[in-house]
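Chemist: kindly return the folded structure for what I paste below:
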Amino acid sequence: MSAAREVRADFDRASIVMYQAYPDAIADVAVKQQKFGPPFSLGRMTWIKPSFLWLMERSNWGRKSGQERTLAVRIRRTGWEEALASAVLTSHEPGVHPSPDAWRKAFDAAPVIVQWDPERTLRGAGLPHDSIQVGLSRAVIQRFVEEWTVSITDLTPLVQKLRKHLDEGRADQATRLLPKEAVYPVPAEVARRLGM
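Modeler: Down below sits the predicted model:
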């Protein structure tokens, strides 16, 4: 268990922002309809991340194939908290699960999985605290799309602007444009479940 696990996010009283990277075909539909639709698949796991810089590291600032478009998906906090409350870690942790077998059983049946990875700096270096990634299985994707999603914003132009600042050595200007993220209050019981 790590004391350095925190959920940092852009959130208000009712909602929280998740970042995802997609190809044009999925992003165009999502932004136009303000909800995901074909070719987005309800049949495969989708990962949501509240850390903008973690997604930038993952998508190489929108340069990875199939991850050219960065979307800010604002979802209901009730949905987010429901997802976390039913989540199981992607690997066995002694402080969280009594045994590897107990973890495996829980993991195999989990509708939501959680993975912790080092948070990133603007330049992609690992930080001493971990950032959460949440995998939604087919069991909950429909609810993510139909019930939880409040709005979808295309942040691709912002990502391009940030990338240009970075490429030209203007990290200060890039930092000022980053989405604001603060520590999100995770209920104690859920925090234990997630090894926080």
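
Chemist: could you use CA atoms for every contact and neighbour count after this?
Modeler: Fine.

Chemist: gap between the helix or strand that contains Val114 and the chain center?
Modeler: Element membership for Val114 (DSSP states H and E) is strand 112-120. Mean-position distance between strand 112-120 and its chain equals 8 Å (C-alpha atoms, centre = their mean, to the nearest Å).

Chemist: so the helix or strand that comes right after that strand versus strand 112-120, what angle?
Modeler: Where DSSP H and E defines the elements, the next helix or strand beyond strand 112-120 is strand 126-136. Orientation check (axes from the mean of the first three to the mean of the last three C-alpha atoms, to 10 degrees): strand 126-136 against strand 112-120 gives 160 degrees.

Chemist: sequence B follows; please return its structure for comparison with A:
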Amino acid sequence: MTLITASYLEQIEKWPKKGHHIMAQYNEEKVVVYQSYRPSIGNFAIKNQYFGGDFSLTRMTWIKPNFLWMMYRNGWGTKEGQEIVLAIHLKRKAFERYLNLAVHSSYKQEIYGSRDNWTEAVKNSDIRLQWDPDHDPYGAKLERRAIQLGIRNDEIEKFAKDDIIEIEDITEFIQQQREYVVNKNLERLMVPIETPYVPNNIETSKRLNLD
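Modeler: Model (predicted):
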């Protein structure tokens, strides 16, 4: 597994406790995001290292750079249709492009001015932005907010093939770590190393309402 992990209990001492943060594992070349799929889609992606087959290019797909938010969403890989968990190593320049294009999924007057402006921006954008409560390993809400990005139209075609460095199957790792959560043994829980991601464009950071 190329995903870099560390002790959950050690990491939470360093993570911000509240505010809007893009928590992610990244370096100069890439940013890791997570998705969960049914076997027909997930296994195709693992084998071919791109999204095809039963993967739909006509539906919006959501990516999550925050590991524990993904685990909350897919029930640690136990929800139907989300059994295969993928760590998608994206080109950093692609992730930056998504952030630069992103439009909030709900109206923000301080950013868009009028509701009509926001509606037009949503209609014309291929990237949707949503902030949700982050969660701990047991699924409890935190004060910190976690980001997810919805991708569609021209951008989903780029995401499916061109923007990907590696698609990594982390299903077995998730199954192992889930046992520690179920048994309330967080001392043994390992999660991907994550730190707050700051976009290159300061105007993008302001528009995303990052802390």
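
Chemist: let me see the TM-score of these two.
Modeler: TM-score for the superposed pair, counting by TM-score structural alignment, normalised by the length of structure 1: 0.95. Supporting figures: 192 aligned residues with a C-alpha RMSD of 1.1 Å.

Chemist: and the equivalent of Met18 of structure 1 over in structure 2, what element?
Modeler: Counting by TM-score structural alignment, Met18 of structure 1 corresponds to Val33 in structure 2. Assigned by DSSP H and E, Val33 of structure 2 falls within strand 30-37.

Chemist: neighbouring contacts of the following helix or strand past that strand?
Modeler: Note on strand 30-37 of structure 2: by DSSP H and E, the next helix or strand toward the C-terminus is helix 39-48. Applying C-alpha atoms under 8 Å, 6 or more residues apart in numbering, the external contacts of helix 39-48 of structure 2 come out as 36, 50-55, 81, 83-86, 167-169.

Chemist: angle of helix 39-48 of structure 2 against strand 30-37?
Modeler: 150 degrees.

Chemist: list the buried residues of stretch 79-99 of structure 2.
Modeler: For stretch 79-99 of structure 2, a neighbour-count test (16 or more other C-alpha atoms under 10 Å) marks 82-92, 94-96, 98-99 as buried.

Chemist: list the buried residues of stretch 72-79 of structure 2.
Modeler: Buried residues in stretch 72-79 of structure 2 (16+ other C-alpha under 10 Å): 72-77.

Chemist: next one: stretch 129-149 of structure 1
Modeler: Result for stretch 129-149 of structure 1 [16+ other C-alpha under 10 Å]: buried residues 129-138, 140-142, 144-145, 148-149.

Chemist: am I right that Ser151 of structure 1 sits in a strand?
Modeler: Yes: under DSSP: H, G, I helix; E, B strand; the rest coil, Ser151 of structure 1 falls within a strand.

Chemist: quick one: contacts for it?
Modeler: Per C-alpha under 8 Å, 6+ apart, neighbours of Ser151 of structure 1: 34-35, 73-75.

Chemist: do the same with Ala182 of structure 1
Modeler: 8-11.

Chemist: and which of the residues you listed is nearest to Thr46 of structure 1?
Modeler: Within the contacts of Ala182 of structure 1, the smallest distance to Thr46 of structure 1 is 18.4 Å, found for Ala9 (C-alpha to C-alpha).

Chemist: for the spatially most central residue of structure 1, what are its contacts?
Modeler: Against the mean C-alpha coordinate of structure 1, by C-alpha atoms, centre = their mean, the closest residue is Lys49 at 0.7 Å. Contact analysis of Lys49 of structure 1 by C-alpha under 8 Å, 6+ apart lists 18-20, 55, 132-134.

Chemist: measure the aligned partner of Ala110 of structure 1 in structure 2 to Asn117 of structure 2 for me?
Modeler: Aligned by TM-score structural alignment, Ala110 of structure 1 pairs with Ser125 of structure 2. To Asn117 of structure 2, Ser125 of structure 2 is 12 Å away according to C-alpha to C-alpha, to the nearest Å.

Chemist: between the two, which one's more packed in?
Modeler: Neighbours were counted for Ser125 of structure 2 and for Asn117 using other C-alpha atoms under 10 Å; Ser125 has more, 17 against 14.

Chemist: these two touch, right, that one and Val103?
Modeler: Yes: Ser125 of structure 2 is within contact range of Val103, at 6.7 Å (criterion: C-alpha atoms under 8 Å).

Chemist: these two touch, right, Met18 of structure 1 and Arg77?
Modeler: No: contact between Met18 of structure 1 and Arg77 fails when scored by C-alpha under 8 Å: they sit 10.9 Å apart.

Chemist: after superposing, tell me the mean distance of the longest helix along structure 1 to structure 2.
Modeler: Taking DSSP state H as the criterion, structure 1 has its longest helix at helix 156-167. Helix 156-167 of structure 1: mean distance to aligned residues in structure 2 after superposition is 0.8 Å, counting by mean C-alpha distance after the TM-score superposition for structure 1.

Chemist: quick one: that helix to chain centroid distance?
Modeler: 20 Å.
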